Structures are given as structure tokens and as C-alpha cells.
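> No letters, just coordinates:
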């Protein structure tokens, strides 16, 4: 199927893109990598009168260190995340998640900013952002702002971005000593979206007990979520097999998955427990070095 007709715009600066957004309003859609938007256009679920292609704007892609933070441009592709030496050394959870997204075609074109702004309930990176405690920076005619990942994902395909706002970069604090992260998922056999995905970051303290933990899930609701009960089951305890099992069980108890062609709610709770257990165990192993 072909999209409905639209006017195409290719701004060459963030200011130009913001002017177009301000002028065109709700009649415009932003295009980053295109792997979320183009299928919607072809099915005519989305029928914008204007398409604003961000790919010619310099400075919106790339990965760099900035003091105690890692900065990722919103137009950075999944493939770049996957292959980044910097990320593999500092934040291996991100390449681990990126290499599980779709197929090579999707990873070569899809972008981190596009994925986060689209807020698909089965996408991998939203859960990773929650586990990392990332900050998302935006630009708009009213000025930029910083949105915590915990406040960014609001509902089904809905983020905290305002209609005239553009996601420009993602910032993640460098992890401290004895910190490890991991991402695990059960992919949909066709789309490779997560039936269940779990992103976990843990820090070990004195006596090798867990001093902090962030556990986030994707694929089991209308948006990616953190699971405080699973985090609480880890903090203050030695991360042995029994503790990890207890935390994974809490994660499964904290979701209300919907039955679909891939399985009923009971099966998805079982998957949640298994996948979360794997992610926690791998995060702990990395924290131990």
C-alpha cells in the first residue's frame, strides 16, 4: 500500500526543523530512521500533510564522553550503538540491546531517538533507558529541557514530548565501580520486538550486597515500566540464586500482560520471570567484574 500524499521537508538545522514544527503544527510528522513511521504511512494509520526529514541536520548523531556522562545523539543508529567501542567498554547493556533490534536493515537505518520518541510498547531501548536512569534532552521554540527517562514514557505510543518539541540527545551517567547492566528478551519471531524484555542495572556494595538496582520491563504492557518490587527484592541482599529468583518472581507478579496470538497472560508472566532472572544474573556477573 502507498502512503497518502504529503509535502516533504528536509531542514538542515535544528532551528529550521523547529520553525517547520511551529508553522505546520499537528499536520506534520518527524522522520528519523523511518522504520516506525513508514509502515504507519503505508498502512495509512498515519496521514500527515507534511513530513519533516531530520536526517540532513548535522550534529544530531554520534556518541561521545562528556565528563561523567555518555552523550548519544538522537539520530545515532542502532548499528552505531551496537558497534561502539566506547559503549561496549562503559555501558555494554546498550550494544547488547541494540544488536537484538530487528534485522541488519532496521539497525542500519533506525535511530535511538526515533525509537524512544515512538514509545512502542515492545521496543527494546525504552526499558534500557529506564534501567540506566537516562536523561533525554529536547529543543523547542520555547527552549530546551531535560526529561528523566522515568517521566518520558507515558502510555501506548505516547511520550512526554510536546508537539513542537524535538528530541536531540540522550545522556547517561558513567556507572560507578562494581556496577553491571544487562538486557535479555524473548523476541517476537517475525518482528523481533520483545514479547518480554528485561533491562537491569545493579551496583554491589560492602559485603557484595546489592546497594542499588533498577529493573525495567518492556513488551508486557502499554509502555516500558520499572518494577520497584523487583528492585526492592535485590537491594540490601547478597545476589545469590535465591535472591535473584525472588526478584524475578516479584517482576512477574508486578505486570498485567495481555493475551494475544503469542500466548496467554500466564505464559507471559512465566516469560517475564525467566527473562528477568537471566538479565539480573548477567548484570550481577558484570558488576563482579
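In hand now; what should we look at? Bear in mind the structure is a predicted one, so any value in this text is a computation, not a measurement.
> C-alpha only now, for contacts and for neighbours.
Fine.
> Show me where the stretch 1-150 of the chain has its strands.
Assigned by DSSP state E, counting those that start in this stretch, the strands in the stretch 1-150 of the chain fall at 7-9, 28-31, 50-53, 63-66, 69-73, 135-139, 145-148.
> Can I get those strands in CSV including mean neighbour count?
Formatted as CSV, these follow (neighbours: other CA atoms under 10 Å):
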stretch, mean neighbour count
strand 7-9, 13
strand 28-31, 20
strand 50-53, 20
strand 63-66, 16
strand 69-73, 20
strand 135-139, 20
strand 145-148, 16
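> could you redo these as a markdown table and give each row distance to residue 194?
Listed next are the strands of the stretch 1-150 of the chain as a markdown table, based on distance: least, CA to CA, whole Å:
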| stretch | distance to residue 194 |
| --- | --- |
| strand 7-9 | 32 |
| strand 28-31 | 23 |
| strand 50-53 | 27 |
| strand 63-66 | 25 |
| strand 69-73 | 23 |
| strand 135-139 | 22 |
| strand 145-148 | 23 |
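> Quick one, which of the ones you listed gets closest to residue 272.
Closest approach to residue 272 among those (CA to CA): strand 145-148, 24.8 Å.
> what number of residues lie near residue 260?
9 (other CA atoms under 10 Å).
> Actually, residue 58.
11.
> show me the contacts for it.
12, 13 (CA atoms under 8 Å, 6 or more residues apart in numbering).
> Could you check how far it is from residue 191?
31 Å (CA to CA, to the nearest Å).
> this is the comparison structure:
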């Protein structure tokens, strides 16, 4: 199938892109296009004008800043995070999850900004950003603003972007030392959208005890959600002493799973439990890429 007719614009600057967005309600941003183009081919989206951000050099930057944080332009492709040695060493939870994004060809073209703005509940990026306390920098004609990850995605395909705004950068805080990470998602086939997934993090102190824990569950509800309280029982334990099954039940009890064509709410309850258990087992037994020096 082919999309309906549209005009194509490729601005060279963010200000030019923002000006184009003011030209009408049928103007649509395209980043990697891995979600938008299929929707256009099915006539589920029929924009009159496409504004391609690929020509804006600043949006493709991936840098470790002077304060130790990681800044990623909205146009950074998924696979760049997997191939960047600094990302793997300082933020190992990112490649742990992002390698599960769709397939190799999609990861070559799809972008972090496109995924976050599409706001699919099954997308891995929203879960990663929640887990690592990322911040989103938004730009509009009236200036820029910054939102924490938990305030950016509002629901299924719904974000906090105002008309005329663009997500231009995602910032991850400096590496968390002494943390171990685990990830698990369940999909019908490798590369399909997850029916449920979990990301877990355990902070190990100098005495070998868990001093803090983080948990994000995604794909089960309308958006990813932090469920750190479900892991309160593991704090103060040694990693090999935790009860992942109990934590999985606590997390599943906190979710209000949705039903759709892929899975019923009842099935998702069990999938959440399984994903949390497996993510915790991995976090407890696999050291992170950054050591606690």
C-alpha cells in the first residue's frame, strides 16, 4: 500500500523545523519513520506535510558531558547506543534493553526520539528512561523546557508535547556505581512488540548487601511504570538471598493490565510476574559494566 499525497520538508536547523510546524495542523514530524511510515501506508496517518529532522546535525549527537551525564539527540538511532563503548560501560541498562527493539534493520533507522514520541506502551525506551531517571528537553517557538521521564508519556500514543513542540534531547544522569541490571520481556516472536516486560536494578554496597532497588514494568498497562516499592523486601539482603518470586507477585499485584489483540489482562498478570522474576535473577547474578571502585 502507498500513503496519501504529502509534501516533504527537510529543515537544516531546529528553528526552521519549529517554523514549519506552525504552518498547519496537518504537519507531522518524522524521525526514523519506523512507526509513522507503516501507519501512513495503512492510511492510519495522513499528514499533509512531513518535516524530516534528519538534516538537523545537533539532533544526532551522542555525547558524555562534563558532568558525567549522557546526552542523546532525538535522532540518535537505536543501534548507535548498542555500538557505543561509553554507553555500554557507563549505562549498561541501555544496551541490555535496546537490543530487544524490533529487528536489526529497524534499529539502524529507528531513533530514540521517534520511539518516545510514538509512545507505544510496549516500547523499551520509555522503560529505560524511567529506570535511569532520564530528562527530556523539549523545544518550541516560545523556548525550551525540561521534563522528567515520568511526565513525558501520558498514555497510549500520548505525550506531553504541546502543539509546535519537538523533543530534541534525552539526558541520562551520570553512571550509577555499584548497580547490577536485569531485563526480560515476553513477545510472541523475537522482534515483536512485547506483551509484558521488566527492567530491574540492584545497588550493591561494599558489604555485599543490596542498598537500593529499582523496577520498571512496561507493555502491561497504558504506559511504563516504576514499581520500586515491590522490591522493598530485597533491600538489606545479599543478591543470592532474595526471593524473586515474591517480588514478582508484589509487582504483578500493583499493575492494572490491559487487554488487546495480543494478550488478555489475565495473561498479562502472569507475564508481569514472570518478567520481574527473570529480570531480578539476572540483576542479582550478573555484574554491571560499571564497577564500584
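Done, it's in. In this text the structure is predicted, and so the values were computed from the model without any measurement.
> Quantify their similarity with the TM-score.
TM-score for the superposed chains, counting by TM-score structural alignment, normalised by the length of structure 1: 0.92, backed by 288 aligned residues with a CA RMSD of 2.0 Å.
> thinking again about what came up before, just so I know, which of the strands of the stretch 1-150 of structure 1 lies nearest residue 175 of structure 1?
strand 69-73 (8.9 Å).
> check the fit of the closest one onto structure 2 and give the mean distance.
Following the fit onto structure 2, the mean deviation recorded for strand 69-73 of structure 1 is 1.0 Å by mean CA distance after the TM-score superposition for structure 1.
> Out of the strands of the stretch 1-150 of structure 1, the one nearest residue 203 of structure 1 is which?
Of all the strands of the stretch 1-150 of structure 1, strand 69-73 sits nearest to residue 203 of structure 1, with 17.3 Å by CA to CA.
> tilt between that closest one and strand 135-139?
Relative orientation of strand 69-73 of structure 1 versus strand 135-139 (axes from the mean of the first three to the mean of the last three CA atoms, to 10 degrees): 50 degrees.
> ok, now which ones touch residue 17 of structure 1?
Counting by CA under 8 Å, 6+ apart, residue 17 of structure 1 makes contact with 11, 52, 54.
> make it 7 Å
residue 11 (CA atoms under 7 Å, 6 or more residues apart in numbering).
> now swap in residue 144 of structure 2 and tell me
Residue 144 of structure 2 sits next to 137, 138 when contact means CA under 7 Å, 6+ apart.
> which residue lines up with it in structure 1?
In structure 1, residue 144 of structure 2 lines up with residue 144, judged by TM-score structural alignment.
> which outside residues touch the helix ranked longest in structure 2?
For structure 2, the longest helix by residue count, based on DSSP state H, is helix 265-285. Defining contact as CA under 7 Å, 6+ apart, one finds that helix 265-285 of structure 2 is touched by 180-185, 195-202, 220, 239-240, 244-245, 248-249, 251-252, 257-259.
> mind listing which of these are in helices?
Secondary structure defined by DSSP H assigns 244, 245, 248, 249, 251, 252 of the contacts of helix 265-285 of structure 2 to helices.
> could the residues you listed be laid out in JSON lines, adding distance to residue 76 of structure 2?
Output for these, formatted as JSON lines (distance: CA to CA, whole Å):
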{"residue": "244", "distance to residue 76 of structure 2": "35"}
{"residue": "245", "distance to residue 76 of structure 2": "37"}
{"residue": "248", "distance to residue 76 of structure 2": "33"}
{"residue": "249", "distance to residue 76 of structure 2": "36"}
{"residue": "251", "distance to residue 76 of structure 2": "32"}
{"residue": "252", "distance to residue 76 of structure 2": "33"}
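> Narrow those residues to just the buried residues.
244, 245, 248, 249, 251, 252 (16 or more other CA atoms under 10 Å).
> Among these, which pair sits farthest apart?
Spatial extent of these (CA to CA) is set by the pair 244 and 252 at 12.1 Å.
> I figured residue 168 of structure 1 was touching residue 137, is that so?
Yes: here residue 168 of structure 1 reaches residue 137: they are 5.8 Å apart, a contact under CA atoms under 7 Å.
> Could you check how far the closest residue to residue 7 of structure 2 other than its chain neighbours is from residue 248 of structure 2?
Spatial nearest neighbour of residue 7 of structure 2, excluding adjacent residues (CA to CA, 6 or more residues apart in numbering): residue 49 at 4.6 Å. Noted for residue 49 of structure 2: a distance of 46 Å to residue 248 of structure 2, by CA to CA.
> hmm, back to that, of the strands of the stretch 1-150 of structure 1, which is nearest residue 22 of structure 1?
The closest of the strands of the stretch 1-150 of structure 1 to residue 22 of structure 1 is strand 28-31. By CA to CA, the value is 9.6 Å.
> Which elements pack onto the closest one?
strand 50-53 (3 or more CA pairs under 7 Å, 6 or more residues apart in numbering; DSSP states H and E).
> Any idea which residue is closest to the centre of structure 2?
Against the mean C-alpha coordinate of structure 2, by CA atoms, centre = their mean, the closest residue is residue 125 at 1.2 Å.
> For residue 116 of structure 1, which of the strands of the stretch 1-150 of structure 1 is the nearest?
Closest to residue 116 of structure 1 of the strands of the stretch 1-150 of structure 1, according to CA to CA: strand 135-139, at 9.3 Å.
> Check how far that closest one sits from its aligned residues in structure 2, on average.
On superposition with structure 2, the mean distance recorded for strand 135-139 of structure 1 (mean CA distance after the TM-score superposition for structure 1) is 1.1 Å.
> neighbouring contacts of that strand?
144-149, 165-172.
> try 10 Å this time
Residues outside strand 135-139 of structure 1 that contact it (CA atoms under 10 Å, 6 or more residues apart in numbering): 14-15, 18, 71-74, 113, 116, 129, 144-152, 161-162, 164-173.
> buried residues in the longest helix of structure 2?
Neighbour counts over helix 265-285 of structure 2 (16+ other CA under 10 Å) mark 265, 267-269, 271-284 as buried.
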